[in-house]
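Sequence first, then the predicted structure:
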Amino acid sequence: MKPFSHRCGEGLDRDAEGQSAGRHHWGRHHRGFCRHERGEGRDRVESTGNSVLDARRREVLEKIEAERAKLREEAKAFAEFAARERRDADQALFDRFMAERAKGAGETPVTEA
């Protein structure tokens, strides 16, 4: 196997069905050949050679990541809110249905306490 030619995930231990067991088998390749192990990726930034600029860049990226975290939390809260609203709307619709059904049958509707 060529050390730098493999895709990330090659050299992973496999279970009986051939699925990844999620851990590298280091006997097949050496640490550092996968991009994620070398630290490459969307969050890795090359040094400019200017320590002040590099520090500023790190500071700005940390602020952006903090803002992303806030947005993820806000999206989660909104999804929970929307789910509660849908549940309440479904409950109101069901209650109206049961009330109309009870009227037609001459029964008294049962309401939740």
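Okay, I see it.

use CA for all of it now, contacts and neighbours both
Noted.

The top strand by length along the chain - contacts with which helices or strands?
As assigned by DSSP state E, the longest strand anywhere in the chain is strand 8-14. Under the contact criterion of 3 or more C-alpha pairs under 8 Å, 6 or more residues apart in numbering; DSSP states H and E, strand 8-14 touches strand 20-24.

which is the next helix or strand following the strand it packs on?
Per DSSP states H and E, the first helix or strand lying C-terminal to strand 20-24 is helix 51-105.

Alongside the first one, take a look at this:
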Amino acid sequence: MDFVDEVTLEVAAGDGGNGCVAFRREKYVPLGGPAGGDGGRGGDVILVAHDRFSTLFDLRYRKVVRAERGEDGRGKDQYGKAGADVRIEVPVGTQAYDADSDVLIADLNEHGAELVVARGGQGGR
């Protein structure tokens, strides 16, 4: 088994869904008011330290990680579903650096430690 101790990943959080422009239409309610739902929030990209791993081999060929986009809102006050988070399991002791500035962001030095590296967008209204 090969041992990989350094990988570079491009991460992108999910965009928030669009809100819906809709108006309530009922008999005997001349100006019903707004009835559109908000868009769902986008998914996050999260690093999770796990003690069952000892190498970053599984991430060797994975260059881009994107979280899911939130669903758009719908009429009748139906809110959009939130995008799914992407959880990347890494070995305990993994250090996350900003690739541009080479600054240490976090050291995941215990089992279960989590780091949100990209936060999903807020849903539209």
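Okay, I see it. All values reported here derive from a predicted model rather than from experimental measurement.

overall similarity of the pair, as a TM-score.
After superposition, the two chains reach a TM-score of 0.18 (TM-score structural alignment, normalised by the length of the first structure), with 42 aligned residues with a C-alpha RMSD of 5.1 Å.

ok so, going back, got the buried residues for the longest strand of the first structure?
Under the neighbour-count criterion of 16 or more other C-alpha atoms under 10 Å, strand 8-14 of the first structure has 11-13 buried.

Would you format these as a markdown table with distance to Ala75 of the first structure included?
What follows is the buried residues of strand 8-14 of the first structure, written out as a markdown table (distance: C-alpha to C-alpha, whole Å):
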| residue | distance to Ala75 of the first structure |
| --- | --- |
| Gly11 | 37 |
| Leu12 | 35 |
| Asp13 | 36 |
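
Leu47 of the second structure - how many residues pack around it?
22 (other C-alpha atoms under 10 Å).

just checking, it touches Asp107?
No - if you go by C-alpha atoms under 8 Å, Leu47 of the second structure and Asp107 don't touch, sitting 10.7 Å apart.

count of residues packed around Val45 of the second structure?
25.

Am I right that it is in contact with Ala12?
Yes - look at Val45 of the second structure against Ala12 with C-alpha under 8 Å: they come within range, at 7.2 Å.

Tell me the helices and strands packed up against the helix or strand hosting Val116 of the second structure.
Using DSSP H and E, Val116 of the second structure sits within strand 114-118. Using 3+ C-alpha pairs under 8 Å, 6+ apart, the elements in contact with strand 114-118 of the second structure are strand 10-12, strand 45-50, strand 104-108.
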